[in-house]
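1. build me a model from this:
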Amino acid sequence: MAAIFLLASLLLLIRFLLVVFKMVVDKTKKYWRSI
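-> You can find the predicted model right below:
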């Protein structure tokens, strides 16, 4: 049971990191275009 909870937490963390990564990449692209 604890293993399932741990796996779910890990998946949520990975999804969150992916969203943050996408946001950073988008901001970086806009920044490079403005130069």
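2. every contact and neighbour count from this point should use C-alpha atoms.
-> Fine.
3. where do the helices sit along this structure?
-> 2-34 (DSSP state H).
4. next one: Ile33 from Val24, what distance?
-> For the record, residue 33 is Arg, not Ile. 14 Å (Cα to Cα, to the nearest Å).
5. one more, please, to line up against the first structure:
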Amino acid sequence: MQRANKQFKRDSARVAFLVCVGFGAEVLCGNIGIACFTP
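-> Down below sits the predicted model:
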């Protein structure tokens, strides 16, 4: 049970990290895209 809990914590941390990275990249790309495509 302890091992499964540790595994779950690691996986949820990884998922949260990926969500944060994905969201940050999306915002960054959106801002760059707006900056590039607006005259």
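6. where does the TM-score land?
-> TM-score for the superposed chains, counting by TM-score structural alignment, normalised by the length of the first structure: 0.73, backed by 32 aligned residues with a Cα RMSD of 1.0 Å.
7. so between Arg33 and Val24 of the first structure, which is more surrounded?
-> With neighbours defined as other Cα atoms under 10 Å, Arg33 of the first structure and Val24 compare such that Val24 has more, 12 against 8.
8. how about that one, what's its partner in the second structure?
-> The equivalent of Val24 of the first structure in the second structure is Asn31 (alignment by TM-score structural alignment).
9. next: Ile4 of the first structure.
-> Using TM-score structural alignment, Ile4 of the first structure pairs with Asp11 in the second structure.
10. just give me the neighbour total for its match.
-> Asp11 of the second structure has 12 nearby residues by other Cα under 10 Å.
11. check Leu28 of the second structure too.
-> If we define neighbours as other Cα under 10 Å, then Leu28 of the second structure has 12 of them.
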